[in-house]
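# pasting the sequence and the predicted model now:
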Amino acid sequence: MEGKISVEIKENIATVSFYNPASNSFPSSQLQLLTDTLYDLNKNKSVVLIILKSEGEGAFCAGASFDELLQVTNLEEGNRFFSGFANVINAMRKSNKLIVGRIHGKAVGGGVGIMAACDYTFATEKVAVKLSELAIGIGPFVIEPAVSKKIGKAAMAEMTLAATEWKSSQWAFDKGLISKLFHTTEEMDNNLSSFSKQLASFNPEALYEMKKVIWEGTEDWDHLLYERAAISGRLVLSEFTRNALNEFKKS
């Protein structure tokens, strides 16, 4: 089933929500829609801040759509699919608005990449994170630059090599993937509301200049992320990955 992207603008804050019935995973069409939405918001001068969230009470984001991955039959299709996550991460870093993530549940693979590409994140103790790509024969190549930028190469490697291991919300907070951690969703939302209103009241020009500072040194991502997408696009065609994906679907 196709997912959806919705935008609600209240005063000078845009809340961008994504939803997919398959644990908020992303098919390529929805990745493109999120990318387009973020670029469209760049043109809205009345918006100062973006809150990025997913809907429901289950997973925050289960990453790539396994159903669509199984449909990839050639290098071009594989490259195009993984470029979807590259497009989203580049749209987030190039946004002229600061992006605050609201993380309410588990995040896997590309979902961790989206968390890492947020400029600031609020989360609950129900959050757990995992980079499971090696277990299915690929790797978190596209999202690695964003994850490593946020938590460092050592922590990224720890997540990647322990591909079947969930990392706790406390681990993610200690490593810097989560900025603010709360016991309950209600507590998180109350604090997110207060923080966002205060941040959006600051000088928009100063916020934009700060955004540029946060993302200094990432200019090569316009090429790097697509080179990484090509690696994943090749590996997803391997017999190992096809078998692993099919076994995962059976479980």
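It's in.
# drop to CA atoms for contacts and neighbour counts, all remaining ones
Fine.
# list the contacts of the helix or strand harbouring residue 53.
Residue 53 belongs to strand 49-54 when elements are defined using DSSP states H and E. Identification of contacts with strand 49-54 by CA atoms under 8 Å, 6 or more residues apart in numbering yields 12-19, 24, 60-61, 97-103, 196, 199-200.
# with stretch 211-222 instead?
90, 93, 96, 97, 98, 119.
# highest neighbour count among those residues?
residue 97 (30 neighbours; other CA atoms under 10 Å).
# what's near enough to touch the nearest residue to residue 131 once chain neighbours are set aside?
Spatially, and ignoring its direct neighbours in sequence, residue 131 is nearest to residue 109 (4.7 Å; CA to CA, 6 or more residues apart in numbering). Counting by CA under 8 Å, 6+ apart, residue 109 touches 62, 63, 64, 130, 131, 132, 133, 140, 143.
# would you turn those residues into a markdown table with secondary structure and neighbour count?
Output for the contacts of residue 109, formatted as a markdown table (DSSP: H, G, I helix; E, B strand; the rest coil; neighbours: other CA atoms under 10 Å):
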| residue | secondary structure | neighbour count |
| --- | --- | --- |
| 62 | coil | 24 |
| 63 | coil | 25 |
| 64 | strand | 22 |
| 130 | strand | 22 |
| 131 | coil | 30 |
| 132 | coil | 23 |
| 133 | helix | 21 |
| 140 | coil | 22 |
| 143 | coil | 25 |
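# in addition, the following structure is provided for comparison:
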Amino acid sequence: MNYKNILISIEEKIATVTINRPEKLNALSKATITDLSEAIKLLNKNEDVRVIILTGSGEKAFVAGADISEFANYTVVEGAQLAAEGQESLFDYIENLKKPVIAAINGFALGGGLELAMACHFRVASVNAKMGLPEVSLGLIPGYGGTQRLPQLIGKGRAMEMIMTAAMISAEEAKQYGLVNHVVPQTELLTFTSVIAHKIMKNAPFAIGKAIKAINANFEDGKNGFDTEIKSFGECFGTEDFKEGTTAFLEKRKAEFTGK
């Protein structure tokens, strides 16, 4: 399927989704959010895809924020609807996807761009990357989950400071804070991220999906993460992957997982 604002390539069961609006520093327009939502839903159903890498085109930006021109004149109701629809269709959907989604942050990740990266399961950044949530400088607050996910990742105090000052942090600061897992030269970003993706793909897809669900449950209101872990742990025993993994271990050979 062809998209106006994103590019997709699939190689060795890794799908790379590239946000492709370099003239706008890959800003998140409503159309871009729709493209991303539709594409990731299709990739989730694609049995030939095991891991998704999300990145931006060019050397300047992952996503340098939302497309402000689209909502500058919104009403209270329209603003709330914008946030609700975006969270449901894309940000929350990515966070709860059973397939791993890795953000490869190749430059500026600001506002909605950082929120998109935080919705991914973890993040790798290039050395030139800059991250921040500058919404209060526009008279707004983060609306795509930033006030919730940033404190979860870096702690309440640091999140309060970042959001209230609207300041950007460097890739190295982001690594120190725990916002990103790795910082690498920009020319090595996708190769490095692909190496991690290949390590993930050696393991059982069903189990990985259940691990994502159990980890996320700890951060959801009204859910007991331990209960989710217990149930998910038990469900793994009914899979072909469990039988293959344990048999391969006992036979001292490499497991061949199918995701079933």
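The structure has been received and is ready for your questions. For clarity, every value in this text was computed on a predicted model and none was experimentally measured.
# TM-score for the pair, please.
Overlay of the two chains. TM-score (TM-score structural alignment, normalised by the length of structure 1): 0.79; 217 aligned residues with a CA RMSD of 2.0 Å.
# re earlier: ok, the contacts of residue 109 of structure 1 vs residue 182 of structure 1, which is closest?
residue 130 (19.7 Å; CA to CA).
# what's the counterpart of the closest one in structure 2?
Using TM-score structural alignment as the criterion, residue 130 of structure 1 maps onto residue 132 of structure 2.
# the residue nearest to its match when sequence neighbours are not counted - how many residues pack around it?
In this structure, residue 132 of structure 2 finds its nearest non-sequential neighbour in residue 168, 4.4 Å apart by CA to CA, 6+ apart. Look at residue 168 of structure 2: counted by other CA under 10 Å, it has 19 neighbours.
# list the contacts for residue 168 of structure 2?
110, 130, 131, 132, 133, 134, 162.
# which of those residues still touch in structure 1?
Shared with structure 1 under both residues aligned by TM-score structural alignment, their matches' CA atoms under 8 Å, the contacts from those are 130, 131, 132.
# identify, from those residues, the entry nearest to residue 79 of structure 2.
Among those, and counting by CA to CA, the member closest to residue 79 of structure 2 is residue 132, at 20.8 Å.
# so that closest one makes contact with residue 112?
No - with contact defined as CA atoms under 8 Å, residue 132 of structure 2 does not reach residue 112; the gap is 9.5 Å.
# return the distance of stretch 150-164 of structure 1 from the chain's centre.
Here the centre of stretch 150-164 of structure 1 is set off from its chain's centre by 16 Å, with CA atoms, centre = their mean, to the nearest Å.
# hang on, the earlier thing: structure 1: which residue goes with the residue nearest to residue 132 of structure 2?
Match for residue 168 of structure 2 (TM-score structural alignment): residue 166.
# what lies in contact with stretch 76-83 of structure 1?
Residues contacting stretch 76-83 of structure 1 (CA under 8 Å, 6+ apart): 28, 69, 72, 142, 225-226, 229-234, 236-237.
# the same query, at a cut-off of 6 Å, please.
28, 72, 226, 229, 230, 233 (CA atoms under 6 Å, 6 or more residues apart in numbering).
# how about residue 80 of structure 2, secondary structure?
Three-state assignment for residue 80 of structure 2 (DSSP: H, G, I helix; E, B strand; the rest coil): helix.
# average gap between the helix or strand encompassing residue 196 of structure 1 and structure 2?
Using DSSP H and E, residue 196 of structure 1 sits within helix 185-200. Its aligned residues in structure 2 lie a mean 2.0 Å from helix 185-200 of structure 1 after superposition (mean CA distance after the TM-score superposition for structure 1).
# just the buried residues of that helix, please?
Neighbour-count burial for helix 185-200 of structure 1 flags 185, 188, 189, 192, 196, 199, 200 (criterion: 16 or more other CA atoms under 10 Å).
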